[in-house]
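>>> Got a predicted structure plus its sequence, pasted below:
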Amino acid sequence: MCFGNVADYDHYLIKPSKAVDKQLIIKEWDNVQRIMASLALKTTTQSTVVRKLSTVKKTNPTLKALIALDEIVMTDYILGYIDSLEDRRAVQKALNRGESYHQLSSAIAKTNGGKMINGKNEIELDINAECIRLTANIIIHHNATILSGLYQHYKALNPEKAKEIIRWSPVAWKFVNLIGNYEFYKKDKDLDIQEVIRLLIENSKSDFGLKSSSTD
């Protein structure tokens, strides 16, 4: 998208495909703002807006203005993504975290011969899926708590090590025995996570399997 004549960009490596209809956006700006305000104030939901816009004709001026505005935002984002190494790294980290989470969920699901992905009906399948998600989140929370404790410890004593810990991912499970039956209930005695952190620091084994998966 561009605000001028498309032909003016012929000498650029990255060329816009079409020009923005500025007058349409200006004309429909009040309607666009009302929709945005409703979403921001949570007086309506995205699904409701999408459903209503889906029922109007493609030639509807408000719909066309929203699409044009979205194309401007997307163009700005893509150009910023191309120019900014920091943005590209941030996106890659997010993709890596998402991929790691799916790998963890898959590892849990395949445990015990894949029993956790089986079910006789939709309700059982939903319960199994939620159990997989809960187990994955428990592992990540456990790891994140340990990493946070290690970071706080080394932040003053060894800043370089603290910086390295920031790069470690909490989505790691090599040290977890996933085989067995999972029972979710409150035990009489909770795991003393602070004691685990203390022992890791004492034994200088701060990787604890967590370093195996970096956020980069």
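It's in.
>>> okay, CA-based contacts and neighbour counts for the rest of this
Noted.
>>> which SS class is Thr59?
Classification of Thr59 using DSSP: H, G, I helix; E, B strand; the rest coil returns coil.
>>> now it: how far from Trp29?
Per Cα to Cα, to the nearest Å, Thr59 is found 16 Å from Trp29.
>>> before we move on, what about Phe3?
Computed as Cα to Cα, the Phe3 to Trp29 distance reads 17 Å.
>>> So which of those two has more stuff around it?
Between Phe3 and Trp29, counting by other Cα atoms under 10 Å, Trp29 is the more crowded of the two (16 against 12).
>>> how about the nearest residue to that one, chain neighbours excluded?
In space, and not counting its chain neighbours, Trp29 is closest to Ala65: 8.0 Å by Cα to Cα, 6 or more residues apart in numbering.
>>> residues near the one you found, how many?
Using other Cα under 10 Å, Ala65 is surrounded by 23 other residues.
>>> chain center to the helix or strand hosting it, what's the gap?
Here Ala65, judged by DSSP states H and E, is contained in helix 61-83. Computed by Cα atoms, centre = their mean, to the nearest Å, the separation of helix 61-83 from the middle of its chain amounts to 21 Å.
>>> Pull out the buried residues from it.
Residues of helix 61-83 classed as buried by neighbour count (16 or more other Cα atoms under 10 Å): Pro61, Thr62, Leu63, Lys64, Ala65, Leu66, Ala68, Leu69, Ile72, Tyr81.
>>> then this one, side by side with the first:
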Amino acid sequence: MRARLVSIASRYNYSSDLGALFGAIDGQKFAAATPTAKARHSRKYFGRERGVVAFTSLTNHVATLTNLIGAHEHENHYVFDLCYHNTTDIAPTIITGDMHSINKMNFAAMYWFEMDFAPRFTNLQAQLKHLFCGDDIEQYDNFLIKPAGQIDLLAICDDPCVFEQIIASLSVKEMSQQALVRKLCALSPRHRTRRAVFEFDKLVRSIYTLRYMRDPQLQRNVHRSQNRIEAYHALRGFIAEVSGRKHLIGKTDHDIAINNECGRLLANVVTAFNSVLLRRDLSQ
């Protein structure tokens, strides 16, 4: 019995890497018992009903923060906001996510605020088209892995004030990441601000992609971190189904947000209780 508990503990240990604290982000769909302004249609997940997405940040097994967004909105527009607004004492050093968490500025934004962004790639071969180099691309003709293009370093270094203004706006929370992404995408592809941000994102993403391909341990840690948030979603979905259906109750968006927070609190209580039981059994 003790050997079995030790096996379980090693399988669900709190730290994937003793040198880093991994946090995971992902969204979970919930139907809205009463349609609200934020609840939107999604035939794939809700059928004829409407619902919302609970975008959650999980550090090891602890859900530190959750935010409700519309089912029609892109999750990658809220990655930085969710991580930067974490006011708990648990501060992850590496943030993992799935392919839905990637866009053309998340690597850059997380780098600016000293947070390592480590998404899980489902297809490494497909990531080769996102590899870029800073030098002349012809130098890599004899390499096994060839870059898809060259980064415009002049666009990055031409005007450092562009980055300083964006970083200042995000740090003082005058602008959300969602608003910033919309403004950048509305600009012309040749606009210097948009080009500088997107080119810098290519640089950071290329460095991470090469690390991810060369480091099997990093791949295992990222996979384990994402598997943990999937396990949390299973627990969170079971809690929501206690009333009979997997939905959030409330007549307004504020009521639904409170119901979602209550579910997160209950999930953390269950996780803490199970951890206490497991620790007690292992210490005997």
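Happy to help now that I have it. From a predicted model like this one, the values you see are computed outputs, not experimental measurements.
>>> State the span of the first structure onto which stretch 217-224 of the second structure is aligned.
Here stretch 217-224 of the second structure aligns to the first structure at residues 86-93, judged by TM-score structural alignment.
>>> mean shift of the matching stretch relative to the second structure?
Superposed on the second structure, stretch 86-93 of the first structure shows a mean distance to its aligned partners of 1.4 Å (mean Cα distance after the TM-score superposition for the first structure).
>>> Look through the second structure and tell me its longest helix.
Ordering each helix of the second structure by length in residues (DSSP state H) puts helix 253-283 first.
>>> Remind me what that one packs against, helices and strands.
helix 2-11, strand 62-70, helix 216-240, strand 247-248 (3 or more Cα pairs under 8 Å, 6 or more residues apart in numbering; DSSP states H and E).
>>> In the first structure, what range does the second one match?
Strand 62-70 of the second structure lines up with nothing in the first structure when matched by TM-score structural alignment.
>>> what packs against that strand?
Under the contact definition 3+ Cα pairs under 8 Å, 6+ apart, strand 62-70 of the second structure sits against strand 50-59, helix 79-84, helix 253-283.
>>> so how far is it from its chain's centroid?
Its chain's C-alpha centre and that of strand 62-70 of the second structure lie 11 Å apart, by Cα atoms, centre = their mean.
>>> Spatially nearest residue to Arg205 of the second structure, not counting backbone neighbours?
Once flanking residues are discounted, Arg205 of the second structure sits nearest to Phe107: 6.0 Å by Cα to Cα, 6+ apart.
>>> Of all the helices and strands packed on strand 62-70 of the second structure, which one is nearest Arg11 of the second structure?
Of all those, helix 253-283 sits nearest to Arg11 of the second structure, with 12.5 Å by Cα to Cα.
>>> And for Gln139 of the second structure, the neighbour number?
For Gln139 of the second structure, the number of neighbouring residues by other Cα under 10 Å comes to 10.
>>> Would you point out which residue in the first structure pairs with it in the alignment?
With TM-score structural alignment as the criterion, Gln139 of the second structure matches Asp8.
>>> Next up, the contacts around that match.
Neighbouring residues of Asp8 of the first structure by Cα atoms under 8 Å, 6 or more residues apart in numbering: there are none.
>>> How much space separates it from Asp83 of the first structure?
Here Asp8 of the first structure is placed at a distance of 21 Å from Asp83 of the first structure (Cα to Cα).
>>> Tell me how many other residues surround the equivalent of His102 of the first structure over in the second structure.
Using TM-score structural alignment, the partner of His102 of the first structure in the second structure is His233. A count of nearby residues for His233 of the second structure, using other Cα under 10 Å, gives 19.
>>> wait, what's in contact with His233 of the second structure?
Going by Cα under 8 Å, 6+ apart, His233 of the second structure touches Gln28.
>>> next one: Ala37 of the first structure
By Cα under 8 Å, 6+ apart, Ala37 of the first structure lies in contact with nothing.
>>> what about Glu169 of the second structure, how many neighbours?
Heads up, residue 169 of the second structure is Ser, not Glu. By the other Cα under 10 Å criterion, the neighbourhood of Ser169 of the second structure contains 15 residues.
>>> and it, what does it touch?
Applying Cα under 8 Å, 6+ apart, we find Ser169 of the second structure in contact with Met175.
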